[in-house]
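A.B. asks: predicted model and sequence follow; I will ask about them next.
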Amino acid sequence: MQRSTTLRALTLAGLLAPAALIPAHAIAANADVSAGDWLLRGGLTHIAPKSDNGDLMNGTHSVDVGSSTRPSGNITYMMTDNLGLELLVAIPFKHDLSLSGADIGSTRHLPPTLSLQYHFNTGTGVRPYVGAGINYTYFFDEDTSDVLDADIDLDDSWGAAVQAGIDFAVDENWFVNAEVRWIDIDTDVSLGGDHLGTVNIDPWTFGMNVGYRF
């Protein structure tokens, strides 16, 4: 399936919409973070793999990885007033797999990601941040459809991750959050033990969270 830039922009706009509904007077006058703060967020993340995921079987068949939305969370520890270390966690995401348009099964994965963030303290209740780090994607529970006569297997992946996000403070402790990430996820695919090729998932992820600072 094709996932256009327009669709991704609309998805992010939808995630940001709840934050726009917060009345201006409800935004804390100053909600800057400080060294020693913990920021705990929980919500939903939508993973949208890029539209061209590569070719298998010596380039004869194109592979497509479907999108997925699941509950997720992250926790950030502020090492200084601006630098934070974040760990992203989630319940397993499930992606449908197709080969040249035919359903070949599905896989689940866990994408723990560790990132170093820079938070822009603005003196207001709006706190943007950017980050970069490393992702480990663990694939498991591959389910093969009747189209294939053997089990499919996806190798785990290590790759870079970058992000941008924004926290909207509701009071001194509570806030809502919207974020977007790009993650480098490449996995080698095997069928019945025979290597078929590499799948380039490289998704954009979009998250909407409720957060608490303590």
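C.D. replies: Nice, thanks for sending it over. Only a predicted model underlies this, so the values are computations on that prediction, with no experimental measurement involved. Residues are numbered from 1 along each chain as shown.

A.B. asks: okay, CA-based contacts and neighbour counts for the rest of this
C.D. replies: Noted.

A.B. asks: the closest residue to Leu85 other than its chain neighbours - how many residues pack around it?
C.D. replies: Excluding the flanking residues, the one nearest Leu85 by CA to CA, 6 or more residues apart in numbering is Leu116, at 4.8 Å. Leu116: 20 surrounding residues under other CA atoms under 10 Å.

A.B. asks: hold the first one in mind and look at this next one:
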Amino acid sequence: MAVSAPALAQSADRAGDIQIKAFATAVLPDGAIDEVEFDDFGLPANSQSDANDNITPTLAIEYFVTNNISIETIAGVTQHDVDGVGGLAGLELVSDAQIIPATVTAKYHFDLAEGFTPYIGAGPSYFIIFNDDAGAGVTPLGITDVDLSNELGVALQAGAVFDIGDSGIGLSVDAKRYFIGTTATFSANGTDLFATDHDLDPWVISAGLSFRF
């Protein structure tokens, strides 16, 4: 114990460090319609929607304020289609919408064992959505444009870093659950036809390499 204690204390000396993580990230959104705000189009009964999953590269940058508290932000873009289900089954509603999930979390790291550092975190997120085109399933119906609103939400986070030796390199796994939605407004040549509120609420699961210096 006398020999291992200094090594463990040394491994926890992270104050002032910067950690960069390169991830492969699975983005698993919901996309369900929560509410129809207005409908001048005549949506079928039981209209519902679902967003597809995506895997994308992401980068996380983290600064350790103390040995156990850090601030982290992520960078990445994810792309999704929204398809109809229920009364809208078989229709692609939104094509290739791209999302920048601008997120900042405050994290607490637990020193449970040398070389293994789990953490939890939480913070705000602002989803910036662009290139949100009307899907191929609704353009024949006269819909020419769809707009997905940018929205503010929150993210909860948990994960761990497994150090590889003393080089600062490690294996990192991370899971976030976002609580955020968007309003989709469908229009024809500038005239709004209907608008629907959607629960995005994605799970974002990441794995990759970390480097702390």
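C.D. replies: Looks like it came in fine. Keep in mind that this is a model prediction, so the values were computed, not measured.

A.B. asks: where does the TM-score land?
C.D. replies: Remark: TM-score between the superposed chains equals 0.81 [TM-score structural alignment, normalised by the length of the second structure]; 185 aligned residues with a CA RMSD of 1.8 Å.

A.B. asks: related to what we said a few turns ago, how far away is the residue nearest to Leu85 of the first structure from Asn58 of the first structure?
C.D. replies: Separation of Leu116 of the first structure from Asn58 of the first structure (CA to CA, to the nearest Å): 38 Å.

A.B. asks: again, but for Leu148 of the first structure
C.D. replies: For Leu148 of the first structure relative to Asn58 of the first structure (CA to CA), the value is 17 Å.

A.B. asks: the more surrounded of those two?
C.D. replies: The neighbour comparison of Leu148 of the first structure against Asn58 (other CA under 10 Å) goes to Leu148, with 13 against 8.

A.B. asks: secondary structure element holding that one?
C.D. replies: Using DSSP states H and E, Leu148 of the first structure sits within no helix or strand.

A.B. asks: who's in contact with the closest residue to it other than its chain neighbours?
C.D. replies: Nearest non-adjacent residue to Leu148 of the first structure, counting by CA to CA, 6+ apart: Ile104, 6.6 Å away. By CA atoms under 8 Å, 6 or more residues apart in numbering, the residues touching Ile104 of the first structure are 97-98, 144-148.

A.B. asks: same check for these, but in the second structure.
C.D. replies: On the basis of both residues aligned by TM-score structural alignment, their matches' CA atoms under 8 Å, what survives of the contacts of Ile104 of the first structure in the second structure is 97-98, 144-148.

A.B. asks: ok, now how distant is the aligned partner of Gly66 of the first structure in the second structure from Gly84 of the second structure?
C.D. replies: Under the alignment (TM-score structural alignment), Gly66 of the first structure maps onto Asn52 of the second structure. Remark: distance between Asn52 of the second structure and Gly84 of the second structure (CA to CA) = 11 Å.

A.B. asks: who has more neighbours out of those two?
C.D. replies: Neighbours per residue (other CA under 10 Å) separate Asn52 of the second structure from Gly84, with Gly84 holding more: 22 against 14.

A.B. asks: spit out the contact partners of the more buried one.
C.D. replies: Gly84 of the second structure neighbours (CA under 8 Å, 6+ apart): 47-50, 90-93.

A.B. asks: got it, and Ile47 of the first structure?
C.D. replies: 67-69, 203-206.

A.B. asks: most neighbours among the residues you listed, which one?
C.D. replies: Highest neighbour count within the contacts of Ile47 of the first structure, by other CA under 10 Å: Phe206, with 26 neighbours.
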